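Trainee: no FASTA, just this:
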């Protein structure tokens, strides 16, 4: 399997498939009610909606890096504030996240195969996730999705009882 196919398969598995570690991201999100999405339980600093905005921001940032953008914090910030609870906004956030991942998949699919092993155009700064190969950049975002999906699942259990 070539790198492009491997990365797309891995991203799809995490988002909609049957990953070995548990439910896919979209299955987890389907269990989150609007009320639970904006609640910040005691001891937590983020709500589910806040985590989703963070995931969306980084999906956009990684997509832009594949287009040659120099690494930086996402344009909308690392942890954008979710604002006041709004059911329409929650649905739109989920749709935006899905669209961002479909867009990313398209960019991955069109990315030149000979560039996957090249370093991104930035020096290594672990806090920004840069200075790695383009392949590692996508693998890192997939790991990021997994990590925060687990947080969402746990927060949803806490706030939904």
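Mentor: Cool, the structure landed. On a predicted model such as this, the values are computed, not experimentally measured, just so you know.

Trainee: CA atoms for contacts and neighbours, from now on please.
Mentor: Fine.

Trainee: In space, what's closest to residue 18 - neighbours in sequence excluded?
Mentor: residue 24 (6.2 Å; C-alpha to C-alpha, 6 or more residues apart in numbering).

Trainee: My guess is the one you found contacts residue 15. True?
Mentor: Yes: using C-alpha atoms under 8 Å, residue 24 is in contact with residue 15, at 5.1 Å.

Trainee: Next one for the comparison:
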């Protein structure tokens, strides 16, 4: 299996349909809740909606680079979630996340192998492979938070 396919499979696992490492994935965590649960605060933790937006923000930013654009995302904006005031707002965010996830994974799978060793935008950011591995690690980190927050909201029945 090519390295790009392996990385794409790992992304698919954490974002959309895997169960091997965490026995869940981001899609499972967000599709199983209502918009009210998505915006429910648990202590000082981020909401599930904010974490979904955050992950999607980075996927969209890297997708822009894949499509020949600039790296325009900035950490300070990564939690600037527009208000979620209805099920439609929540479903729209979910659909955007799922669409970006699919497109992101497709781009990774179709990358030429040598691209993984090239600098990502600028040498200071490391290689494409290092950044893609970072997206996987970042996604698992927030998936863990989502699973715990979901358990707190649903009273441990999730």
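Mentor: Ah, there it is. Keep in mind the model is a prediction, meaning the values are calculated, not measured.

Trainee: Report the TM-score for the pair.
Mentor: Here the TM-score for the pair of chains, by TM-score structural alignment, normalised by the length of the second structure, is 0.86; 154 aligned residues with a C-alpha RMSD of 2.1 Å.

Trainee: Can you classify the closest residue to residue 47 of the first structure other than its chain neighbours as helix, strand or coil?
Mentor: Nearest non-adjacent residue to residue 47 of the first structure, counting by C-alpha to C-alpha, 6+ apart: residue 40, 4.6 Å away. Secondary structure for residue 40 of the first structure, judged by DSSP: H, G, I helix; E, B strand; the rest coil, is coil.

Trainee: Please name the nearest non-neighbouring residue to the residue most central in space within the first structure.
Mentor: What sits nearest the mean C-alpha location of the first structure, by C-alpha atoms, centre = their mean, is residue 55, with 3.7 Å. Nearest residue to residue 55 of the first structure, sequence neighbours excluded (C-alpha to C-alpha, 6+ apart): residue 145, at 6.8 Å.

Trainee: List the contacts of the residue nearest to residue 47 of the first structure.
Mentor: 46-48 (C-alpha atoms under 8 Å, 6 or more residues apart in numbering).

Trainee: For those residues, which pairs are in contact in the second structure too?
Mentor: Compared against the second structure with both residues aligned by TM-score structural alignment, their matches' C-alpha atoms under 8 Å, the contacts of residue 40 of the first structure retain 46-47.

Trainee: Closest one of the contacts of residue 40 of the first structure to residue 83 of the first structure?
Mentor: Proximity of the contacts of residue 40 of the first structure to residue 83 of the first structure (C-alpha to C-alpha) peaks at residue 47, which lies at 10.6 Å.

Trainee: what sits against the closest one?
Mentor: Residue 47 of the first structure touches 37-41, 155, counting by C-alpha under 8 Å, 6+ apart.

Trainee: of these, closest to residue 100 of the first structure?
Mentor: Distances from residue 100 of the first structure to those, taken by C-alpha to C-alpha, are shortest for residue 37, at 19.4 Å.

Trainee: And the closest one, how far from residue 10 of the first structure?
Mentor: 26 Å (C-alpha to C-alpha, to the nearest Å).

Trainee: Which one's more surrounded, the two?
Mentor: residue 37 (25 against 17; other C-alpha atoms under 10 Å).
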